[in-house]
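Asker: Everything below, folded, please.
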Amino acid sequence: MCAIFGIIGKYHKDLAINAFETMKHRGDDENYLFLQDNYLFGSYRLSITNTHISLKTLTHQDNLDIFFNGEIYNYQALGDELNLKNPTEHSVIATAYRRWGDKFINHLNGMYAIAIWDKLELKLFRDPLGKKPLYYYHDSKTFVFASEAKAILALITPHLRYEQIPSYLGFCTTISPNTLFKKIHKLQAGECLHLQNNLYTSTIIKELKPKHTSSINAINEVKNQLLSSVEKRIPKEQEVACLLSGGLDSSLIASMATKYLKDKKLHTFSIGYDGYTRHDERIYASQVAKHINSVHTEINFSKKDFLVAFDEVMELLDEPIADSASIPLYWLCKEIKQAGFKVVLSGDGSDELFFGYKHYTELKEIEPMTKIKHRHWLLNHINANFTMHKEWEWYRRVAEGSLLFRGSSNLFTDKQLNKFLKINVKNNTTFDIIKKYYNYFLSIDAHYLNWYSYIDIKTQVGELFLTKIDRMSMSSSLEVRSPFLDIDLVEMALGIDADYRFGDSPKHIIKTIATDYLPHDIIYRKKKGFNYPYMEWLLESHFMKSIHAVQSRYEIFKSSEVEKLIENAKKGHFHHHLYAIIVFCVWLDKKEKLFKKLN
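Answerer: The predicted structure is shown next:
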């Protein structure tokens, strides 16, 4: 299944069916709609596992109705443990729930959003990394849940939550449970929601818990766990493809995957930009494809393609996502689906777990300053010499004594939010948004390097990247699986001594593992980071008009500051900041008809 939907309470049948159909792009193989007087449930299916069994048959298990989006990779092992003959994911979910109650998700390895209807009680569950989305809406008469907010938006007149704009600009997306819509929420990663008599409660059932791993055995244990993770994600009933950028992570996943395909060849796909050599890494992807003997497809992404894709992505997004990688990923997923695939592997998660980003090293060098006595004396001097550069903000936080690192997706700082927004944003707003994560982290750990990984897994990966991956791939009924984000591997990595995991060079653990699978020059070439000429193309496009259109109607931003930002972007500076504003304005311009009023 790839989309789930439900209404508990009074509903209009035609409107409900129309709302359900807004998600048909997520699963094009089969759908099932279960209607009763005071409730309705539905699923769309991308048929990957147990393809010979109908969706209706799968749904009804042990006097429970199970509506499930995702994959349970260990369902067969759990089926044996639960003494099930011919287990399916649905039957395992039902039986595990009967045996272990809400904590059954502690036994699952996979990506999922699950709804269980049990004698007029509803339970919703989401996997501990937030791979599969689940939104919900509640008022005095009705409760609605859906895999995408657009199904809920089809039933209500939404209102924009101005107070969530700093979250979007601050982290490139809203942070669960909040959205940009009043009364619409996201179920948090690892959370369970219980609804009865139109009253609901929720609690986090499954949190990330580091599993101690000896530094002596770390490389072998990570290697074995990663191999197991790759193997689990290769479907038995479908062919699998792999996203191949030519970088270390996707190359390692592709190479490992070939070991489990027996007599079949892996299909790999990469995307590049003719005429923009410094952004184009297809030459490296091609080198890896030859090394692993994959069937390789290269796709050129032109300015014309970008403008078409950007417009289509802005239409399909229910909330803006300030990640420029969304656009080529969307295009690439369409091509992979057209090539006949339903499942594709990716290398996401490695940089966050094994310290692949340059700024981790930069921050590590600054951390000792947080212990300097009387550092607050520097604060007035720093505040009097503001710049937009991230380093200015880092030193301001050090002088102030506030949390230095707030995640790799932390884009607009508090000072920048006040500089660009007309609403007043108090100091440390970005910290307040992630404070719940910091409080939990302090209860299990205290090492700042582990904080770097933890907050990035929760926000950059969990809220931004996985949302991007889900929307871009599922728009084409394509499922992306990320072996580095296997829950067992994540908790193992977080349990390795932080100083050892950081090491003397970025991702030294992964590089050591890769020596058995990849050429030396692929492993050790300088990391370029994802980039392409998106801002050059946007600045020349009609989409820039949306900034002025939105400003003339709503005056959300300070126009003079936005104009300065545009001029800076033309000179090659602060592209990501301007991209976030462009995306928000184009999105709001397109979605305006949804809103009754903006208040």
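Asker: contacts and neighbour counts: CA atoms only from here.
Answerer: Noted.
Asker: Tell me where the stretch 1-150 of the chain has helices.
Answerer: Counting by DSSP state H, counting those that start in this stretch, residue ranges of the helices within the stretch 1-150 of the chain are 13-21, 55-59, 75-81, 89-100, 149-153.
Asker: name the helices or strands packed onto the very next helix or strand once past the last one?
Answerer: Read it as helix 149-153. From helix 149-153 onward toward the C-terminus, using DSSP states H and E, the following helix or strand is helix 165-171. Under the contact definition 3 or more C-alpha pairs under 8 Å, 6 or more residues apart in numbering; DSSP states H and E, helix 165-171 sits against helix 414-420, helix 429-444.
Asker: Return the most buried member of those helices.
Answerer: Between the helices and strands packed on helix 165-171, the one whose residues have the most neighbours on average, counting mean count of other C-alpha atoms under 10 Å, is helix 414-420 (a mean of 19).
Asker: Enumerate residues external to that helix that contact any of its residues.
Answerer: 166, 169-170, 388, 424-430, 557-558, 561-562 (C-alpha atoms under 8 Å, 6 or more residues apart in numbering).
Asker: to compare against the first, here's another:
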Amino acid sequence: MCRIFGSFSAGAARPDPGELAAVSARQRHGGPDEHDVLSGAGWSLGCDRLAVTDLRGGRQPYRLPHLPGIIAVLNGEIYNHRILRRELAARGHRFPDTCDGTLLPALYAEYGPAFAERLDGMFAVAVLDLRASPLLVLAVDPMGMKPIHYHRGTDGSFRFASEIPALLAFEGVRITPRADTLDTVLATRTSFSTQTALEGISVMPPGATAVVSPGQEPAVRRRPMQPATPSEADFATEDVLRREVRRLARADVPVCALTSGGLDSGLVTALAAEYARETGAPSLHTFHLTYQGKWPGSEHIHARAVARQARTVHHEVALDPGELGSLLTRATRHLGQPNADPIALSTYALFRAVREAGFTVALTGDGADELFGGYSRMREALEAPAGGDWATSYADALSAAPRMLREYLYTPTYRAYIAEEGSAADRIVRELRSARTDRLTAITSFETRWRLPAYHLRRVDHLSMAWAVEARMPFCQPSVAAHARGLSSAARRGKAALYGAGRELLPATVLNRPKQPFTLPVTAMLSPGSALLEPVRELLSPERLVRGGQVRPDRVQRLLARQLERPSDQDALALWALATHELWTEVVRGMAIPVGCAA
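Answerer: Next up, the predicted model:
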């Protein structure tokens, strides 16, 4: 697990070492164990390493003595590296250590840009091929767990990095927020598709490979998904998940699990604890975040029940709400893009506690809802009558502020701009309506292709790596995703298959409770005297909003007054989204590198 970066151009000049050092420094929190960069005429390749596999070996960038013209860097984990190493050794390749990424130059030498089709894991890989006509090949895992952000300059130069703040440290990468970003945040809570919130900066789509030639546009293609096979009986879901949890629970560093108190993380916790007992390993440690004081929606009782039944060493992290204002700024800086989910603060604080307790790998339950139909918006869309406009209702359920509220808040000029350019919500509706498949498949395909990687996985990746913790997600492994696609519609609705898998593993109180997301009680915290009210009020001051020119300050103030008088989840989330966008605008502009200065 690491942070990677690099540049590629048609020029003969060697990249500026000071500039590359500045790029590395901005994402070193995710790779504190080792730092190295190689460069040559028109290219650079660098890595900030978090050592998880073969702690003494695995120095990056990877090079093999018998393949001097191929250089590679890896962010993530390749779970089938032992199998691949044996296959490559049989073809005559030799390796200096047992680190998973060391085999990448040999794998590329054998298969070229198709090498990524043989990888099983979560990964973002960059391979530089200098043997003939120079090529840069980038690849990300099928679910998009590990990101690559990139920028192509007007001179044809190409730059990439794991995190946007690091990419912005390259000279020539300008900070220009997209005009439609505010609407995107309010309509979908974060930027979807291959676009980011900044002009000229793109992100690799899940399961994609990009081939870059000097001075040319990158040729990006999505690799074929692992095919869905006819499912076994529904109870086989437990076996598929058990196999992945056991595989991901192996590491050369301490491993723990995040336990929210819900079904998804509970299943991962129970299976990981089972594996620890069977292998004679130390008892599994579990972590749960709650807040000091009494707040609605606390799940700590359910998390304790899961931990008690699984026999884990349980850590209950009680966060002081007074710290949330400072956490908001830090989490926003690490995310690099606006994300309107209040869970970001909880996620950041939880991974901090994991790292401070001495753990480097954490198992999580992310991805289950998207694959197994767990969201209420999915149920409502499936129950909507034929011929009804279920797609528009579905898109509205994704928003931080419904369409009517957005239009009420916008200035006339901004409202007209969005009407002309189109909203991200409109694009989602068109995609759902145009799907040539059944409604459930259309929904899960959209959720896993676009929303899951952009909204959830990016948050987990950036905020775990902010504390040098590798988050592993069993539900996001290709075998689990393929298994879910092969289940009957009944088994995929409402996570029926997962509830079946949990009958013997989880307490009845957890199985029978209503679904509840792991989040921050933002409605209660935007109330008089609460820790978050003043930071949000300051971010939404009329003086700030007038400068932006996109929302009407008077109407935002009315919304805030209504929230204080009659608290509601809808108004609280809308205010939170407006505030996080405003803070992101401020934070990202502070990342500008003065022209001619690399640090």
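Asker: Send over the TM-score of the superposed chains.
Answerer: Aligned and superposed, the two chains score 0.87 in TM-score terms (TM-score structural alignment, normalised by the length of the first structure); 560 aligned residues with a C-alpha RMSD of 2.5 Å.
Asker: circling back to that earlier point, ok, which pair from the contacts of helix 414-420 of the first structure is furthest apart?
Answerer: Of all pairs drawn from the contacts of helix 414-420 of the first structure, the widest gap by C-alpha to C-alpha lies between 428 and 562 and measures 22.3 Å.
Asker: any idea what residue 144 of the second structure aligns with in the first structure?
Answerer: Structural correspondence for residue 144 of the second structure with respect to the first structure (TM-score structural alignment): residue 130.
Asker: ok, now residue 259 of the second structure?
Answerer: Using TM-score structural alignment as the criterion, the counterpart of residue 259 of the second structure in the first structure is residue 244.
Asker: so which strand or helix has residue 360 of the first structure?
Answerer: Secondary structure (DSSP H and E) places residue 360 of the first structure in helix 358-366.
Asker: Please name the nearest non-neighbouring residue to residue 195 of the second structure.
Answerer: The shortest distance from residue 195 of the second structure to any non-neighbouring residue, by C-alpha to C-alpha, 6 or more residues apart in numbering, is to residue 202 (4.9 Å).
Asker: Need the winner for burial among the helices of the stretch 1-150 of the first structure.
Answerer: For the helices of the stretch 1-150 of the first structure, average neighbour numbers computed from mean count of other C-alpha under 10 Å are highest in helix 149-153, which has a mean of 23.
Asker: give me the number of residues near the residue nearest to residue 195 of the second structure?
Answerer: When neighbours are counted by other C-alpha atoms under 10 Å, residue 202 of the second structure registers 19.
Asker: can you count the residues close to the match of residue 259 of the second structure?
Answerer: 31.
Asker: Against residue 419 of the first structure, how distant is it?
Answerer: When C-alpha to C-alpha, to the nearest Å is the yardstick, residue 244 of the first structure and residue 419 of the first structure sit 39 Å from each other.
Asker: Could you do residue 200 of the first structure as well?
Answerer: Per C-alpha to C-alpha, residue 200 of the first structure is found 39 Å from residue 419 of the first structure.
Asker: Equivalent analysis for residue 259 of the first structure, please.
Answerer: For residue 259 of the first structure, the distance to residue 419 of the first structure (C-alpha to C-alpha) stands at 53 Å.
Asker: Check residue 62 of the first structure too.
Answerer: Here the criterion is C-alpha to C-alpha. By it, residue 62 of the first structure lies 57 Å from residue 419 of the first structure.
Asker: residues touching the residue nearest to residue 534 of the first structure when sequence neighbours are not counted, list them.
Answerer: Taking C-alpha to C-alpha, 6+ apart, and ignoring the residues beside it in sequence, residue 534 of the first structure has residue 324 as its nearest neighbour in space, at 7.2 Å. Residue 324 of the first structure sits next to 534, 576, 579 when contact means C-alpha under 8 Å, 6+ apart.
Asker: Buried members of those residues into PyMOL, please.
Answerer: Only the buried members of the contacts of residue 324 of the first structure enter the following PyMOL selection, criterion being 16 or more other C-alpha atoms under 10 Å:
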select buried, resi 534+576+579
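Asker: Tell me which helix or strand residue 174 of the first structure sits in.
Answerer: Here residue 174 of the first structure is covered by no helix or strand, with elements defined by DSSP H and E.
Asker: Any idea how many residues pack against it?
Answerer: For residue 174 of the first structure, the neighbour count with other C-alpha under 10 Å is 24.
Asker: Matching it against the second structure, which residue comes up?
Answerer: Under the alignment defined by TM-score structural alignment, residue 174 of the first structure is paired with residue 191 of the second structure.
Asker: can you pull the contacts of that match?
Answerer: Counting by C-alpha under 8 Å, 6+ apart, the residues that residue 191 of the second structure touches are 181, 184-185, 197, 337-338, 454-455.
Asker: Please check the residues you listed and keep the buried ones.
Answerer: By neighbour count, with 16+ other C-alpha under 10 Å, the contacts of residue 191 of the second structure hold 181, 184-185, 197, 337-338, 454-455 as buried.
Asker: Distance check, residue 204 of the first structure against residue 40 of the first structure.
Answerer: In this structure, residue 204 of the first structure and residue 40 of the first structure are 26 Å apart, going by C-alpha to C-alpha.
Asker: next one: residue 553 of the first structure
Answerer: According to C-alpha to C-alpha, residue 553 of the first structure and residue 40 of the first structure sit 39 Å apart.
Asker: how much space is there between the nearest residue to residue 539 of the first structure once chain neighbours are set aside and residue 584 of the first structure?
Answerer: Nearest non-adjacent residue to residue 539 of the first structure, counting by C-alpha to C-alpha, 6+ apart: residue 570, 7.7 Å away. Counting by C-alpha to C-alpha, the gap from residue 570 of the first structure to residue 584 of the first structure is 19 Å.
Asker: of those two, who's got more company?
Answerer: residue 584 (24 against 14).
Asker: what does stretch 555-563 of the first structure correspond to over in the second structure?
Answerer: Following TM-score structural alignment, the aligned partner range for stretch 555-563 of the first structure in the second structure is 549-557.
Asker: now the matching stretch: how far from the chain's centre is it?
Answerer: Taking C-alpha atoms, centre = their mean, to the nearest Å, the mean C-alpha location of stretch 549-557 of the second structure is offset from the chain mean by 31 Å.
Asker: Over to stretch 343-357 of the first structure?
Answerer: On the basis of C-alpha atoms, centre = their mean, stretch 343-357 of the first structure is displaced by 12 Å from the centre of the chain it belongs to.
Asker: Show residues contacting that stretch.
Answerer: By C-alpha under 8 Å, 6+ apart, stretch 343-357 of the first structure touches 233, 235, 238-244, 249-251, 253-254, 452-453, 456-457, 461, 478-485, 490, 493-494, 501-502, 506-510.
Asker: and the residues you listed, which of them are in strands?
Answerer: Helix and strand membership here follows DSSP state E; of the contacts of stretch 343-357 of the first structure, those in strands are 240-243, 479-481.
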